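1. this one's sequence-less:
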């Protein structure tokens, strides 16, 4: 048999719509749901449809995790259809002993959102317990003088069922002396009594045996029997009398065993044995018999076992006083148990979030728990608090339920988990408390961008590095977890060309290692800057940028390059004329070389490898200046050859060579015989005469050809008379006129660039241009090398000059500038000045103190801002040797004005 009932308040029909909408706005139904079921139902029996009664959708039951929260799981919820089912055997007599109405309260918990519903299940009784007597036989002593109508109390039968299934009636076996009467005595139970109907005669029958049957109201009826033995005794006409019909005593729980609870007193007016009274309990259940004990002689009741208010709050018992004659009387005793604060409150968590995101909003529900205290009144009133400091707080809910919510900012990087201890304390005196600790894990969100270990990176890479080598590594840290902390690196900007960036460098996406994709060249690229980005894999992704400066260092990979003396395109070499009267210290010429490297790798030194006469000349180690070491002797050859090696300061050093052809002569005519390439003559006077004759013949022939050509041109172009000032025959002869015709400085005002034939006939084809043949106006029209006196505005003191160019008279102890900017500037100026000097495309008079560099570097680039590097430039055929003063170059003014540079007669023999 299964049934259920629900108690609801009456609702007018006009509020039907409001009742349908009410579950959307309320935490739970406003009415109490009550089900009624019989005890001993089979497992999985349906109690009722909980989802329908609570107004929940069946499809939401699984996601909301609808369940029953109880200490003993008598019921469970089927999440497929919302039915509440029986989960365990229900024995009403164990749950609600001797209680008319047995109500089992249940708490239904639903999540997402979190709600608690309270329902009640009424456990109805079934007839599963027959009536029974505590004793199988009852012995009564009845005095033979007992008058008819005398009553004798009997032990009541016990039936654990209630209502109609409880004890309903008694039936006594038939006899002529006794009848049965049922009276309402203790706790509204039917107490049977024997009534003497006919006087007894002990002499006729001294005992009687009766059978008492107890029946309940079930269908079928269940019964229990006991045997009554009646012994007829002698006359005792006064029963004992108690001082009170009912005793009521209040006791505190947890009394020590043996504590006196109550002492009852009964008196009997009879004498002798009929007045001796003994006390005993009647209808004493096991529970009372285990808790209390009785002194049968004096009627004192003492505690026997622990008395617990939470198990039972009161005890009701019947005590019988019997005299020696067998007459008895009864009284009722009620023991009320007073509560003591002897139970610690408990905290029970019904729901706890597995993890909490660190960006959780304030007030977010983290856990749901309830408190339970078996004590009553103030002893059972509980308050909860969090023991340690944590960003959480407790919010009371209902029916001893509490919510644990966030109350502060969470940061997983600072605290990844919290051990929250919740302490529950009651209001007893003294108060009792208990603590429960839960661990709350904080989950990560992408709230931290990557952070580089350095604000900026600068790396130095030597040039000629192998392609694919790692040149740097950047590292960023992200304290987030998982993809939020997984960093990828990339290059997002550079001062290189966007199309060329990938051919220079790349970066490892996971490692942050920067690789060189090609070999760097310091001479082409000194430095470049990259902007690297570190980006995590969060959503949305966070990033950070850092600057990486790559400095390409120099290596000695460029050999020195000789700017002067330089070979002509046809392979011929220039020669320099030296006056025969040149004294020691006279500046003969200067080797000019540059090195594309930087620093010590570009610090050049000059060395004589081969020399026709090693003791005749001296060479400046750092300046490259060739000076006379002694006066030319009569036995010395007039034609000298020097092989100069130019080495840089790298490790290992690189070098280049330059060949100098020097002819000692006071005039061009004197030097012409030396232009031929022949073995050393045995008689120098004869050789000189030979060359003089050949030179005079050639000059005469050339002069005649020039006059004929001039007349022819004059006849054809009479309007261009001015063109007589310059002749060009299509051969290799070149003239470079100067402004001043001063021959007193020891060198010719311009160089003779002569093409010397390389055949074995040693024929010469050249044009000799004397200064008188050049019109003055043409001297200014061509880009010529101006022979202006040195300007004192750009001269530096000895202390201001660097060692390589500021040394006077070939100082060998100068040092190369350590500053890279000065070094590079020095190289640039040497290259620019030497190029101008070599090709005659610029002048020294480009401006005061500018060394003719104004047109190249702008007006702001003056010698007031850089050291004096012009001594490293020697201008062939010019008397403007860049030293402190013209007079100090050689120590004194040389005698004579001949010092012109000539071209060697043939190509230089290597």
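-> Arrived safely, thanks for sending. This one's a predicted model, so the numbers in the text were calculated from it and none came from an experiment.
2. when you work out contacts or count neighbours from here on, use the C-alpha atoms and nothing else.
-> Fine.
3. and residue 21, how many neighbours?
-> Residue 21: 11 surrounding residues under other CA atoms under 10 Å.
4. for the one 10 residues further on, same thing?
-> Taking other CA under 10 Å as the neighbour definition, residue 31 ends up with a count of 13.
5. residue 6 is in contact with that one, correct?
-> No - if you go by CA atoms under 8 Å, residue 31 and residue 6 don't touch, sitting 9.8 Å apart.
6. anything in contact with each of those two?
-> Between them, residue 31 and residue 6 share no contacting residue under CA atoms under 8 Å, 6 or more residues apart in numbering.
7. need the strands for the stretch 501-650 of the chain, in chain order.
-> For the stretch 501-650 of the chain, the strands defined by DSSP state E, counting those that start in this stretch cover 505-507, 513-516, 527-536, 543-553, 561-564, 576-578, 587-590, 592-594, 605-611, 617-619, 625-628, 639-647.
8. do the same with the stretch 351-500 of the chain
-> Using DSSP E, counting those that start in this stretch, strands in the stretch 351-500 of the chain cover 355-357, 365-372, 382-386, 392-396, 401-406, 417-426, 433-443, 451-452, 456-462, 470-473, 476-477, 487-494.
9. pasting the second one now:
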């Protein structure tokens, strides 16, 4: 790679540029190379990809890159062959000054996965700086009276190189008067000195010209020269002499102007003006010295006159002259070495390189977030820096190399708890007092779909009146997703199932976005009392997450069914007409017939009452009808004046709003004893037998009533105890405690039709139930009953016992009637399977 036509000197320099040493990995894990300074562009440094164990094919895909803090683009890597080469001029003296060690620290970063390597390239010194004297010439005035072996101080040369390249040797041009004395110690604290070997004679030689040559130890060697112009003077033969040839002083950096550094003292054996001494810096002193220090010419005091910075200059070497006022004047010299002591005046500097804008909340532990480098220009403990991170964050700092750190994930992240972190990295040095610097690092946590939509409740109860218009809105479900953006976008759908013979989607639908639930058709309480189904909520994440909520839609009854009359067993007539034979001899209160009716509705809408319509012409009828049982009985004893044919109209009314009615016609034939046909005799005999059986069963009824009442009181006490000891729980059909439907001051019962749908599940065989209605005392009324006399539903305990008694009475009465009417058909729909309270 040598250019044609280069001279021997250039050839030697270029040969030095290819001397490279590839170092093995150090204990810190770095790769070490070396390169000579002033190497040409393209000079081979090392196979960095191979030495780091990286394949050439993965350099570009893994974003192979090299970072060098504060070094510009001195070195570069060829991504095609993985070779590190010199990219621009490297000047060791510019990089490191006279430091014995000079290296360029590189950070090699590759992604997928992220790896950080540290490479150290040592810059080798070449002999590219010749020795330089402070001045090209120096003027000396020497009296002819000076004694032999007198010494005259000279300023030595300076070489910017280091090591052997800066090891100087001096040579004085041949002459008969002077020789050169070179100090032997390595620091060269003592100056070069001319030694007078032969007495001077101004009359023979008043001026002398000597050449001082300095040669360094490099190969090839470089030289520098200065001319010594010596003027031989007469008379004043005693030069000032300092008490010390070398003065060592320590001075704190940043000392204030006017701070005394040292007071010099020189003496002269002459008398008069020849012994009057003036102090000054040597004529060849640098401008920086005069800008930083001031010497008093009379007292010899040296004081601070400018900025003293340890980071710029650690050691000052001042050459001081003492001159007397003789004619000619005589000079004395000494050296003042000022060692600058470091103080902690530089805070650490932080540089943060972020590798990612956001971190997924499911990122694995150890994920590298950012790279941090720290520097401190102070020395010793003042320059030793430790880094720390703001506490209570799921991150930590890991030291990678000297003052380099990696910010890594230390514990699991949860965006729903904390969506972003504002971290503060603090770098603190070891000075006293210590100085610190901070840098802010913002880490955003990226969302992943780790939260399913959730409903406020696991189950909702909805009440809808039957006969609703199709498409009406009955409820709105809403689920919340703690994730963000698409992961929190919730859509709703029905969990399809069968409701009896039909699909759930034929009854209801749900809007996918709003969660509104609509009834697609009118609901019928008599067909479907409870519609239970589930709505599913799913988010838009990948994979999607979801949850379900249960809706219990109770269909509330409306009074849309009129009472329906039931035919009496063995009764004649058609439609609503009932025919019965009545003895004229019966007394008051005798039951002669009974009207039966049912209502397909429930609750108040199915609670029936019976009224006897006034007879035509305003005649008072000897019969009456029980308000709630429908039993027709005599109000007095029958006599001959009563018409043998009695036609009664019974109005059956429910308690809905508005009330619906039905009318039953009862035809009664009054007959005398012995005039009834045989069929009537059998009927009367059956009636008499029924009355006898009814008398016999009353004893059992009284015993049963007592047993049931005792059982009821025991049940109530047990229920109250459990209710006080445990919190209320929701029933299988929905929330809320059971309530008893109230009617009026006396109870009533109504046999309901068979249900097509089973409550709660919507399935199962139909059943026939007996709904019990108890009286309800309006709020605020003073009934005189104490609170202890009421059951858990607020009803009077005695009323409840009476209701159970009436219930058993009717049940047994129906049985007695069936026993008496042996030839009649069984009552349709009157079989009591259970007696339950409507909730």
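-> On my side now, so go ahead. Computed from a predicted structure; not experimentally measured.
10. can you give me the TM-score here?
-> Once superposed, the chains reach a TM-score of 0.67 (TM-score structural alignment, normalised by the length of structure 2), with 720 aligned residues with a CA RMSD of 5.8 Å.
11. picking up where we left off before, to residue 519 of structure 1, which of the strands of the stretch 351-500 of structure 1 lies closest?
-> With CA to CA as the criterion, residue 519 of structure 1 lies closest to strand 456-462 of the strands of the stretch 351-500 of structure 1, at 9.4 Å.
12. what angle separates that closest one from strand 527-536?
-> For strand 456-462 of structure 1 against strand 527-536, the angle by axes from the mean of the first three to the mean of the last three CA atoms, to 10 degrees is 130 degrees.
13. and the contacts of strand 456-462 of structure 1?
-> By CA under 8 Å, 6+ apart, the surrounding residues in contact with strand 456-462 of structure 1 are 471-472, 474, 520, 522, 546-555.
14. could you rerun that using 6 Å?
-> With contacts defined as CA atoms under 6 Å, 6 or more residues apart in numbering, strand 456-462 of structure 1 is touched by 546-553.
15. what does stretch 317-324 of structure 2 give?
-> 274-282, 330-337.
16. hmm, back to that, now tabulate the strands of the stretch 351-500 of structure 1 in TSV and tack on distance to residue 293 of structure 1 and mean neighbour count.
-> Listed next are these as TSV, based on distance: least, CA to CA, whole Å; neighbours: other CA atoms under 10 Å:
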stretch	distance to residue 293 of structure 1	mean neighbour count
strand 355-357	57	16
strand 365-372	33	20
strand 382-386	36	18
strand 392-396	46	18
strand 401-406	42	20
strand 417-426	34	19
strand 433-443	35	17
strand 451-452	81	18
strand 456-462	92	15
strand 470-473	90	17
strand 476-477	78	18
strand 487-494	80	18
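17. for residue 571 of structure 1, which of those strands is the nearest?
-> Between the strands of the stretch 351-500 of structure 1, strand 456-462 lies closest to residue 571 of structure 1; by CA to CA that is 37.0 Å.
18. before we move on, back to that, let me have the strands of the stretch 351-500 of structure 1 in a markdown table, adding distance to residue 117 of structure 1 as columns.
-> Below are these laid out as a markdown table (distance: least, CA to CA, whole Å):
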| stretch | distance to residue 117 of structure 1 |
| --- | --- |
| strand 355-357 | 26 |
| strand 365-372 | 14 |
| strand 382-386 | 21 |
| strand 392-396 | 16 |
| strand 401-406 | 12 |
| strand 417-426 | 23 |
| strand 433-443 | 25 |
| strand 451-452 | 51 |
| strand 456-462 | 62 |
| strand 470-473 | 62 |
| strand 476-477 | 50 |
| strand 487-494 | 49 |
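19. and of those, who's closest to residue 162 of structure 1?
-> strand 365-372 (30.0 Å).
20. which ones are touching the counterpart of residue 292 of structure 1 in structure 2?
-> By TM-score structural alignment, residue 292 of structure 1 lines up with residue 293 in structure 2. Residue 293 of structure 2 sits next to 303-305 when contact means CA under 6 Å, 6+ apart.
21. if you set the cut-off to 10 Å instead, what comes out?
-> Residues in contact with residue 293 of structure 2 (CA atoms under 10 Å, 6 or more residues apart in numbering) are 257-261, 281, 302-308, 318.
22. which helix is the longest one in structure 2?
-> Using DSSP state H to define each element, structure 2 has its longest helix at helix 678-725.
23. from the contacts of stretch 317-324 of structure 2, which ones fall inside strands?
-> Counting by DSSP state E, the part of the contacts of stretch 317-324 of structure 2 found in strands is 277-281, 331-337.
24. among those residues, which pair sits farthest apart?
-> Farthest pair in these (CA to CA) is 277 and 337. Separation: 21.7 Å.
25. mind checking which of these two has more residues around it?
-> Taking residue 277 of structure 2 and residue 337 together and counting by other CA under 10 Å, residue 277 has the greater number of neighbours (27 against 17).
26. which residue comes closest to that one once chain neighbours are left out?
-> residue 324 (4.3 Å; CA to CA, 6 or more residues apart in numbering).
27. next, count neighbours for that neighbour.
-> For residue 324 of structure 2, the tally of surrounding residues (other CA under 10 Å) stands at 26.
28. just give me the match in structure 1 for it.
-> Superposed on structure 1 with TM-score structural alignment, residue 324 of structure 2 falls opposite residue 323.
29. helices of structure 2, start to end?
-> Secondary structure of structure 2 by DSSP H: the helices cover 8-17, 48-51, 92-96, 287-292, 678-725, 797-820.
30. which helices and strands does the last one pack with?
-> Here helix 797-820 of structure 2 is seen to pack against helix 678-725, strand 748-751, strand 770-773 when contacts are counted using 3 or more CA pairs under 10 Å, 6 or more residues apart in numbering; DSSP states H and E.
31. how about a cut-off of 8 Å?
-> helix 678-725 (3 or more CA pairs under 8 Å, 6 or more residues apart in numbering; DSSP states H and E).
32. what helices or strands is the helix it packs on leaning on?
-> Checking 3+ CA pairs under 8 Å, 6+ apart, helix 678-725 of structure 2 ends up next to helix 797-820.
33. centre of the chain to the helix it packs on, how far?
-> Distance of helix 797-820 of structure 2 from the chain centroid (CA atoms, centre = their mean, to the nearest Å) equals 69 Å.
34. repeat that for stretch 313-320 of structure 2.
-> Using CA atoms, centre = their mean, the offset of stretch 313-320 of structure 2 from its chain centre is 60 Å.
35. just stretch 136-143 of structure 2 next, same as before
-> 80 Å.
36. and that stretch, which residues are buried?
-> 137-138, 140-143 (16 or more other CA atoms under 10 Å).
37. let's have those residues in TSV, adding distance to residue 670 of structure 2.
-> Converted to TSV, the buried residues of stretch 136-143 of structure 2 look like this (distance: CA to CA, whole Å):
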residue	distance to residue 670 of structure 2
137	168
138	168
140	173
141	176
142	178
143	181
